[in-house]
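[1] Quick check, what structure comes out for this input:
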Amino acid sequence: MLFLAACGDDRRVVADDAPDQPLIAQDAAEPSETLAAVRARGRLNCGVHQGLVGFAYTDNRGQWRGFDVDFCRATAAAVLGDPNAVRFVPLAIGDRFEALAEGRIDVLWRNTSWTMGRDAGERLEFVGINYYDGQGFLVRRSLNLTSAAELDGARICVQSNSTTALNLADYFQVRGLRHEAVMADNEEAAREAYAREDCDAFTGDVSSLAAARTMLGNPQAHAILPDVISKEPLGPVVRRGDDQWSDIVRWTLNALILAEELGVTQENVDDMAASSSDPQVRRLLGVEGGFGAMMGLSDTWARDAVDGVGNYGEVFERNLGTRSSLNLARGLNARWDADPRGLMYGLPVR
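    So this is what the prediction gives:
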């Protein structure tokens, strides 16, 4: 520094710990075509599963319910200020990416695994993980099985043209085990084949198997084996090239995760916005910082999302956890600071 000063260098030296300054609106990403389209039509077109208990399904009144459905509503609340401004588009596994690429949906919230081939090869962009899952096996308790290794020579129902079928083949090949894959066009067909006893086991994501078990005649007669044979990080997908829209979906998911960490709930969000002195809470809820402008949104975008559906923990418990028919433990989807620890980690809004 002394040498530079002696030479008349007028470059400034900035301390490494200097606080980051938020970008002004003019420096933010290019205006989003998707955001403009959503605002023009007054609703979000959200791709979801055709019918999977816990994640996306219609109740007896024809109302959409589920974990992914709530994230659709949170996105609509962040963008339009209204969690009900959503058109749900049910999509089969073979149609989901085409529907997104063609613009028939604005975002895909459909229990879709983030893989390199999809992210790098399909001109799509995964923008986060809302559920850490893994592939397992559903079997009849009467078989007295305790491990997937005991399925040597078994008939296994699986959905065709899916990563599930590929994982199944890899698992048995690596272990030198035999199996007969009973292919089905979709998850429902695979479950029905299992119910007819066309196969000895049904394989799929553990969360999907838990949902399938609730629809069998005697759910208690079936068990999910403890083996998890794959990593299935599930999350939202958008079209590549619309950076601002990617940010909106990514940070809406993150806002719900961070809200749980900070104790912000659907019930207390307004009180927290009005009275909290915690800078993290105040930035998240738009009281200070002006972060919404970076994404072309209102500063209350995160507050609106939490007010619409609750924080991540509330969404989980209502649809998948103790308050649901699935009764799934948080497991890897627990907060990073929970006991036991999970993988859910809220990125800082600052």
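[2] only C-alpha atoms for contact and neighbour calcs from this point on.
    OK.
[3] which other residues reach the longest helix anywhere in the chain?
    When secondary structure is assigned using DSSP state H, the longest helix within the chain turns out to be helix 243-261. Contacts of helix 243-261 with the rest of the structure, by CA atoms under 8 Å, 6 or more residues apart in numbering, involve 29-32, 34-35, 71, 74-75, 78, 125, 127-128, 130, 236, 238, 265, 284, 295-296, 302, 305-306, 310-313, 335, 344-348.
[4] next helix or strand past that helix?
    Where DSSP states H and E defines the elements, the next helix or strand beyond helix 243-261 is helix 269-275.
[5] Residues touching that following helix, excluding its own?
    Helix 269-275 has contacts (CA under 8 Å, 6+ apart) with 264, 281-282, 285-287, 303, 306-307.
[6] want to put them side by side, so please do this one too:
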Amino acid sequence: MQQTCVIGAALASCLAAGTALAQDDATLAAVEARGVLACGVNAGLAGFATVDSNGVWSGFEVEFCRALAAAILGDPALVDFHALPADGRYRELVSDDVDVIARGGAWSIGPDVRRGLDLAAVSYFDQTGFLLPVELGVSSPKELDGARICLVDDMATGPALDDYFHAAGIAWQPVAATGDSEARSLYLAGDCDAYARPAAELSAVRATFETPLAHVIVSDGSSRVPSGPVVREGDDSWANVVRWTFNALLAGEELGITSANVREMAATPSSNPEVNRLLGTEGEIGAMLGLPQDWAVDALAAGGNYGEIFERNIGENTPIGLARGLNALWAKGGLQYAAPFR
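    You can find the predicted model right below:
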């Protein structure tokens, strides 16, 4: 767009606009120039992000990173994974050491406004849970009056518990840990009665215990914990790429597009215009995002649609054992649905 800038305030305005536009494209351009996506994941969280003795990463968050790399660079292997601690997972994003966090902590107004971050999508709807020994016989958080509760410092769990217990008229004793490893140790040593954290993450923690069935997770659903990929505020073009890559994975599930059939479907245009637009056989969605025309094909081929990724890593038939629940598609009683590709 051509624009004539005049003296004074108008010139300053033009310069500011030019700077904003340059920043807006910065991350996508940097990833393309580098040839690798720097993706932050939660360190050592079973089912979500773990690395084996051969250096191979796996998990729900890991597969989103690979889908994003495939959408941008055409190859899901072009990812540099950064293991982020729970007590400070945003620092590497703010300092430009990572391009995106695959799934940030509980999203609330604090991270959104104070830290200069943006939630690109909600990839997991959760609630605060409490991990306790079965032998305590606790079935509701309201039975935890006076309990010592472990929580990781610098997470949103503490303020959420303050609100919950204050409203319920319940006293509690926080036991702060500097990270998940310390919180687990304190809990298993009996230094706290319960460990509070998003329920899905507690399922991942419990799966690593020697006797996972000796521990129960309770929640009454009163504390909402939405989480998903997080980007730096002000980089709108990059946020669009991250957001619509996640939407492509959801749309794939809605439209019956899987890792097994996506390339075949892309080779044979469908009678469904939305399928064609998603897979790049018509329209210009790739160009709108600054990506190749077949970006969504590569993203879906990397690890499949949202449902495939969920079930393979954290679903009911895995050690994590999570039901889809709130994360089922809206047509099946959940909260997940893709924004339209039109």
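[7] TM value for the aligned chains?
    Overall, the chain-to-chain superposition scores 0.90 on the TM-score scale (TM-score structural alignment, normalised by the length of the second structure); 321 aligned residues with a CA RMSD of 1.6 Å.
[8] Just the buried residues of the contacts of helix 243-261 of the first structure.
    Buried residues within the contacts of helix 243-261 of the first structure, counting neighbours by 16 or more other CA atoms under 10 Å: 29, 32, 34-35, 71, 74-75, 78, 125, 127-128, 130, 236, 238, 265, 284, 295-296, 302, 305-306, 310-313, 335, 344-346.
[9] can you count the residues close to Ser222 of the second structure?
    11 (other CA atoms under 10 Å).
[10] Please apply the same query to Asp112 of the second structure.
    Neighbour count of Asp112 of the second structure, defined by other CA under 10 Å: 15.
[11] What's the match for it in the first structure?
    Using TM-score structural alignment, the equivalent of Asp112 of the second structure in the first structure is Asp119.
[12] Quick check: its match is in a helix.
    Yes. Residue assignment for Asp119 of the first structure, taken from DSSP: H, G, I helix; E, B strand; the rest coil, places it within a helix.
[13] Could you report the distance from it to Phe126 of the first structure?
    With the distance defined as CA to CA, to the nearest Å, Asp119 of the first structure ends up 6 Å from Phe126 of the first structure.
[14] related to what we said a few turns ago, restricted to helices, list the buried ones among the contacts of helix 243-261 of the first structure.
    Among those, the ones falling in helices (DSSP H) are 34-35, 71, 74-75, 78, 284, 302, 305-306, 312-313.
[15] possible to save those as CSV with distance to Gly321 of the first structure?
    Rendered in CSV, the data for these read as follows (distance: CA to CA, whole Å):
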residue, distance to Gly321 of the first structure
Thr34, 33
Leu35, 32
Phe71, 16
Ala74, 19
Thr75, 22
Ala78, 25
Leu284, 26
Ala302, 23
Ala305, 20
Val306, 18
Tyr312, 12
Gly313, 9
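[16] Need the max-distance pair from those.
    Thr34 and Gly313 (28.6 Å; CA to CA).
[17] What segments of the stretch 1-150 of the first structure are strands?
    Assigned strands in the stretch 1-150 of the first structure, in chain order: 44-49, 57-58, 64-65, 86-91, 107-108, 124-126, 131-133, 135-140 (criterion: DSSP state E, counting those that start in this stretch).
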